[in-house]
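**Student:** missing the sequence, but the structure's below:
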């Protein structure tokens, strides 16, 4: 590899120092003489005469050029350095993030929970963006995460870099091949599976656990770290707040079907950060959840508990089943002890005890959610009613009144394990709003009729 000293030139760029070096490339800090700005230049070690290596290097350049996100390093330019004509080398010109990578940062100790929440927000958003554009990163690790220099108390900023072995979503990597750094491979990759969006999420979750401890979670030889990852989930310190720990567990679940997607992780990290900031500032805590008594009052004011199945709700239930390709769907209302199915498709069950229904969970969390495999999820695997009907996957959205009470849910079940998409959940949420609007119209009509009398 050609060694370049400060003062040397690469095209219009003057080298001011070396940022880092790996087996495939060297990254230099440089000054752009034309645009008067600092940049980072990645110079590939291989000469630009090897067709296969040139193809890989060009692929990285094209991928980086297609992606534009605040938490990804920006590609400015690319070229071939022919300062030594017999040894031409491809280079990429990128923004220069002033600061260490996460690996170096952790040499000085772990990050705070607020810093990890900030970092999780940035990087999960970046990962969602990468996945939405049809790509996988495939090599998320501390060395590939840049931390912008900021004051300790200010908002930490992270950027994901180095798409050198990135892949296409849904593409096979080839039998017998494994992409990524051994310490951050997912359990399914260790067993030979191809990389996926879920493997990227796992690697990021593992990196964020490491950021909280400044210790490699699975140290040892490649064989030792692989076996340990198959044997146990990462250990999250007991001092980590419960909401932050839940996100990290969701990202690093050994079953890829049970992992939360990047967009959900980003939303939840952001909420944790907001809570931690409020606590640090001494702001008033978030308002207490509405009481169960008030919620039950809201349920009863719609007067639907003892009514027969309704054609309007049946249509909404059928539409939900078709849109999410699911054979079973319900519009359910949660009372104190029972859950009443006001519309039901696929299973003719009018009501069930509250303790065996998943609808109360939807009411409690107040947002759409999903279970990819009921038989393995801790919340559902021992449920006798779900076992009786042989259902395996679940998705639901709450029915929310105008004054913010969650009175029930619109849900679908499938008889096979499956991961519902965010678009599925968004569609379900829209249909739940339609069902709730129907209830509000009926209530308004009853009030109008009463006033006329």
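**Tutor:** Perfect, I can see it now. Every value quoted in this text rests on a predicted model; they were computed, and no experiment measured them.
**Student:** could you use CA atoms for every contact and neighbour count after this?
**Tutor:** Noted.
**Student:** how close does residue 355 sit to residue 349?
**Tutor:** From residue 355 over to residue 349 the distance is 15 Å, taken as C-alpha to C-alpha, to the nearest Å.
**Student:** nope, residue 386 is what I meant
**Tutor:** According to C-alpha to C-alpha, residue 386 stands 12 Å off from residue 349.
**Student:** how many residues are close by the residue nearest to residue 400 when sequence neighbours are not counted?
**Tutor:** Leaving aside its sequence neighbours, residue 400 sits nearest to residue 406 (C-alpha to C-alpha, 6 or more residues apart in numbering; 4.6 Å). Neighbourhood size, residue 406 [other C-alpha atoms under 10 Å]: 27.
**Student:** run a quick check on residue 406 versus residue 368, I expect a contact.
**Tutor:** No - using C-alpha atoms under 8 Å, residue 406 makes no contact with residue 368, being 11.6 Å away.
**Student:** got any residues that touch both of those two?
**Tutor:** Counting by C-alpha atoms under 8 Å, 6 or more residues apart in numbering, the shared contacts of residue 406 and residue 368 are residue 398.
**Student:** ok, now which ones touch the residue nearest to residue 400?
**Tutor:** Counted by C-alpha under 8 Å, 6+ apart, residue 406 has contacts 295, 363, 364, 366, 398, 399, 400.
**Student:** let me see the contact set for the spatially closest residue to the first one that is not a sequence neighbour.
**Tutor:** Taking C-alpha to C-alpha, 6+ apart, and ignoring the residues beside it in sequence, residue 295 has residue 405 as its nearest neighbour in space, at 5.7 Å. Counting by C-alpha under 8 Å, 6+ apart, residue 405 touches 290, 295, 298.
**Student:** use this one as the comparison:
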């Protein structure tokens, strides 16, 4: 399995064109996904955060205009959002923006994962000018990202799972293989649910 890291190009990378979005939206609706939080997805996000030892983890479904965190682990220990308790916030007393279930498509890195249909490893987003300018870097303080697409049996990338940190992280090949394996596991759960298995 190969991994093609994004190459710094000295400019911001706009949110990629997503030609599969209409088909993805139809598939998500058929599966009943992407409209409401689900305890099973919150539990999966909690597990992701525990495995990666990170403050944030998400199960993210993406439509034409927004991202929806059907599963969310945030630093306050709930899937409901809360205010992130970062080391920087503790040090300077500043409050960070609420983490919400919805995010615009031009925020974050998951839309890139869905369009590329490949895992994305950003050990330090500041090393990549096209990603460093993303609003989540300044507004939430995100410094590292590891995400993988959720590609179902129809070949549609429904969304992603991801883990993020407010500090640079050396994810390495082990992190990449772990996130890809967990994405495959969640896709199997979604497919069992579709077939009435759970």
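**Tutor:** Received it, and whenever you're ready, just let me know what you need. Remember, predicted model here, so these are calculated numbers, not experimental data.
**Student:** follow-up on the earlier one: just the buried ones out of the contacts of residue 405 of structure 1, please.
**Tutor:** For these, a burial check counting by 16 or more other C-alpha atoms under 10 Å picks out 295, 298.
**Student:** and the longest helix for structure 1?
**Tutor:** Ranked by residue count under DSSP state H, the longest helix found in structure 1 is helix 422-452.
**Student:** just the helices in structure 1 please.
**Tutor:** 51-66, 102-106, 113-132, 187-190, 197-213, 222-231, 242-251, 262-281, 292-301, 311-323, 359-365, 384-389, 422-452.
**Student:** nearest to residue 89 of structure 1, of those?
**Tutor:** Comparison of those against residue 89 of structure 1 by C-alpha to C-alpha identifies helix 51-66 as nearest, at 9.2 Å.
**Student:** now the closest one: which residue numbers in structure 2?
**Tutor:** Aligned by TM-score structural alignment, helix 51-66 of structure 1 falls on no residue of structure 2.
**Student:** in that helix, what counts as buried?
**Tutor:** Under 16+ other C-alpha under 10 Å, the buried positions of helix 51-66 of structure 1 are 54, 57, 58, 59, 60, 61, 63, 64.
**Student:** which among these gets closest to residue 136 of structure 1?
**Tutor:** Checking the buried residues of helix 51-66 of structure 1 against residue 136 of structure 1 with C-alpha to C-alpha, the nearest one is residue 63 at 10.5 Å.
**Student:** ok so, going back, which residue in structure 2 aligns with the residue nearest to residue 400 of structure 1?
**Tutor:** So residue 406 of structure 1 corresponds to residue 157, using TM-score structural alignment.
**Student:** wait, residue 68 of structure 2 touches residue 41, no?
**Tutor:** No - contact criterion C-alpha under 8 Å: residue 68 of structure 2 and residue 41 do not qualify, at 11.7 Å.
**Student:** with neighbour numbers in mind, choose between those two.
**Tutor:** Neighbour count, other C-alpha under 10 Å: between residue 68 of structure 2 and residue 41, residue 68 has more, with 24 against 20.
**Student:** so who does that one touch?
**Tutor:** Applying C-alpha under 8 Å, 6+ apart, the residues near residue 68 of structure 2 are 34, 35, 60, 61, 62, 101, 102, 103.
**Student:** ok, the residue nearest to the fourth one when sequence neighbours are not counted to residue 66 of structure 2 distance?
**Tutor:** When you say that, I think you mean residue 61 of structure 2. Closest residue to residue 61 of structure 2 apart from its sequence neighbours, by C-alpha to C-alpha, 6+ apart: residue 159 at 4.2 Å. Taking C-alpha to C-alpha as the measure, residue 159 of structure 2 falls 11 Å from residue 66 of structure 2.
**Student:** disregarding flanking residues, what is the spatial nearest neighbour of the aligned partner of residue 121 of structure 2 in structure 1?
**Tutor:** Per TM-score structural alignment, the equivalent position to residue 121 of structure 2 in structure 1 is residue 370. Leaving aside its sequence neighbours, residue 370 of structure 1 sits nearest to residue 395 (C-alpha to C-alpha, 6+ apart; 4.2 Å).
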